[in-house]
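S.K.: quick one, what's the 3D model for this:
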Amino acid sequence: MTASSAPESVPLLDLKGVRKSFLGRTVLEHVDLRVMPGQIITLIGPNGGGKSTLVRIALGLMKPDHGTVHQAPDLTIGYMPQKLVIDPLMPLPAERFLRLRPGVRKEEARDALATVGIEKIAETPVQALSGGEFQRLLLARALLRNPRLLVLDEPVQGVDLSGQVALYRLIGNLRNRLGCGVLMISHDLHLVMSATDEVVCLNGHVCCSGTPHTVKQDPAYLRLFGSEADALALYTHDHTHDHHHDHDHKAHAHDA
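M.R.: Sure, this is the predicted structure:
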């Protein structure tokens, strides 16, 4: 898998003034969202705050009632779903799971497994994988198209704390290696704040956005998350790699 050669000044995703309602209930109102190449953006917010709806709109799976959605020309997207249920009685090795996607060759599947560090479980049944291994398998699946944009819905769900740290580190390394943009949804305030470039706090509208350091001091963020937000003082966003898009900080690559 090779780094993207997309012009870094062109947004991968650019949503402006997005509004969406269901049965008269407004779920999103005046939402702007932009993802640049090489940028990790994380959507946080309460359940029902509109995060999943916004991602569906960004992916083109749902149309907004109002606003505009622009994707970069020929944008390839790798999507990692929040949940994927597999029949526990169906014998399905990890490599074969990846090859269920039409056109995927054995070599491509093996390469994707190696990229996320689980090449040794290629012949292991999916049902026997640990939580962390299964999440990495879903991430490998998202990488099969050599995407310019990764969209990850709760990528560390069902993984223990040390596994979560490793997965977020892996996601950062993939961004560095591939030059792709990353749009994540997360409910985990602590770890994700140290694994992202920009945070967008969503509760029907954008309550606040910016670098993790900026957002965790924003009154709107503190009102929304209350005492849970206080613990974030223990975490910092330590970066050392350079971004070539417009940011007010630089980020560091960490080894997986």
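S.K.: CA only for contacts and neighbour counts going forward, please
M.R.: Noted.
S.K.: number of residues surrounding the closest residue to residue 156 other than its chain neighbours?
M.R.: In space, and not counting its chain neighbours, residue 156 is closest to residue 164: 5.5 Å by Cα to Cα, 6 or more residues apart in numbering. Other residues near residue 164 come to 20 when the count uses other Cα atoms under 10 Å.
S.K.: which residues are in contact with residue 164?
M.R.: Counting by Cα atoms under 8 Å, 6 or more residues apart in numbering, residue 164 touches 132, 156, 191.
S.K.: mind listing what the first one touches?
M.R.: In other words, residue 132. Counting by Cα under 8 Å, 6+ apart, residue 132 makes contact with 156, 158-160, 163-164, 167.
S.K.: what do you get if the cut-off is 6 Å, keeping everything else the same?
M.R.: 159, 163 (Cα atoms under 6 Å, 6 or more residues apart in numbering).
S.K.: mind telling me what element it is part of?
M.R.: helix 131-142 (DSSP states H and E).
S.K.: any idea how far residue 32 is from the residue most central in space within the chain?
M.R.: Most central in the chain under Cα atoms, centre = their mean is residue 184, positioned 2.6 Å from the mean C-alpha point. According to Cα to Cα, to the nearest Å, residue 184 stands 16 Å off from residue 32.
S.K.: please, which helix or strand holds the closest residue to residue 127 other than its chain neighbours?
M.R.: Counting by Cα to Cα, 6+ apart, residue 127 lies nearest to residue 88, which is 6.1 Å off, once chain neighbours are set aside. Counting by DSSP H and E, there is no helix or strand that carries residue 88.
S.K.: what about residue 88, distance to residue 126?
M.R.: Per Cα to Cα, residue 88 is found 9 Å from residue 126.
S.K.: one more, for comparison:
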Amino acid sequence: MSLVQVDELCVTYGATPALSHVSLRIDPGEIVTIVGPNGSGKTSLLRAIIGAIKPFKGQVSHAHDLKIGYVPQKLHIDETLPITVSRFLNLQGGVTSTDISDALTQAGVPELEKAQLSQLSGGQFQRVLLARALIAKPDLLLLDEATQGLDQRGSASFYQQIETVRNTTGCAVLMISHELHVVMSASDRVICLNSHIC
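M.R.: Here you go, the predicted structure:
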């Protein structure tokens, strides 16, 4: 059974259509990448899947008890805030130190547990956000252009880590990317979106 089933999804902002009759499914354990130009509805699709926006028409169905992990494009943290990676990951509550170290290991940065958030490079911070999404042991991992601002080497390394995460945890991955040349090798399917599926 699919983890997520999207049927004839239409999303509008006022009179402006963002998504028009989009249908797709995400199956267990697969990596699906959404590509498309700016303004093509990629982020709107992710937001509809997590329930952050209400469809104008159509529907999104989830498998029973589906757990979703989400890695945003950016997360702005006050650089003067004195907080360690471990403390940041603990903000979700109900998290053990084992959960934190396991998630950081899965994200490929076990050495960052005691590091100050403000001292991290862009690539390290994205790995910490990945660890944050993995703490809940999701069935589906959503990534919204999670490598924006990283150089090509950093992006390639991040996507390799995503493939490793899928292989070790079995979770499905739905990611948005502009970097088709980088994601092709890590994806089972690539969907081109421009308000509809091309």
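S.K.: and the contacts of residue 164 of the first structure as JSON lines, adding distance to residue 148 of the first structure?
M.R.: Below are the contacts of residue 164 of the first structure laid out as JSON lines (distance: Cα to Cα, whole Å):
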{"residue": "132", "distance to residue 148 of the first structure": "24"}
{"residue": "156", "distance to residue 148 of the first structure": "21"}
{"residue": "191", "distance to residue 148 of the first structure": "24"}
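S.K.: pick the one among these closest to residue 27 of the first structure.
M.R.: residue 156 (25.1 Å; Cα to Cα).
S.K.: and whatever residue of the second structure lines up with the closest one, how many neighbours?
M.R.: Alignment note (TM-score structural alignment): residue 156 of the first structure maps to residue 147 of the second structure. Other residues near residue 147 of the second structure come to 27 when the count uses other Cα under 10 Å.
S.K.: same question, residue 82 of the second structure
M.R.: 10.
S.K.: do the same with residue 185 of the second structure
M.R.: 12.
S.K.: centre of the chain to the longest helix seen in the second structure, how far?
M.R.: For the second structure, the helix that runs over the most residues, judged by DSSP state H, is helix 152-169. Helix 152-169 of the second structure has its C-alpha centroid displaced from the chain centroid by 12 Å (Cα atoms, centre = their mean, to the nearest Å).
S.K.: quick revisit: compare residue 88 and residue 126 of the first structure (neighbour count), which wins?
M.R.: More crowded of residue 88 of the first structure and residue 126, by other Cα under 10 Å: residue 126, with 23 against 11.
S.K.: translate that one into the numbering of the second structure.
M.R.: Using TM-score structural alignment, residue 126 of the first structure lines up with residue 117 in the second structure.
S.K.: so its match versus residue 84 of the second structure, what's the distance?
M.R.: Residue 117 of the second structure is 5 Å from residue 84 of the second structure, by Cα to Cα.
S.K.: what does residue 15 of the first structure correspond to in the second structure?
M.R.: Counting by TM-score structural alignment, residue 15 of the first structure lines up with residue 6 in the second structure.
S.K.: state the helix or strand in which its match lies.
M.R.: Going by DSSP H and E, residue 6 of the second structure is in strand 4-13.
S.K.: got it, and residue 104 of the second structure?
M.R.: helix 97-106.
S.K.: what range in the first structure does that helix sit on?
M.R.: Under TM-score structural alignment, the match for helix 97-106 of the second structure is residues 106-115.
S.K.: how close does the matching stretch sit to the second structure?
M.R.: With mean Cα distance after the TM-score superposition for the first structure, stretch 106-115 of the first structure departs from the second structure by a mean of 1.3 Å once superposed.
S.K.: what are the contacting residues of that stretch?
M.R.: Counting by Cα under 6 Å, 6+ apart, 95, 98, 119, 140 sit against stretch 106-115 of the first structure.
S.K.: which residues touch the second one?
M.R.: This points to residue 98 of the first structure. Contacts of residue 98 of the first structure (Cα under 6 Å, 6+ apart): 109, 141.
S.K.: check residue 31 of the second structure too.
M.R.: 172-173, 187-188.
S.K.: for it, give its distance to residue 63 of the second structure.
M.R.: Distance from residue 31 of the second structure to residue 63 of the second structure, by Cα to Cα: 17 Å.
S.K.: also residue 44 of the second structure?
M.R.: 20 Å.
S.K.: with neighbour numbers in mind, choose between the two.
M.R.: residue 44 (21 against 12).
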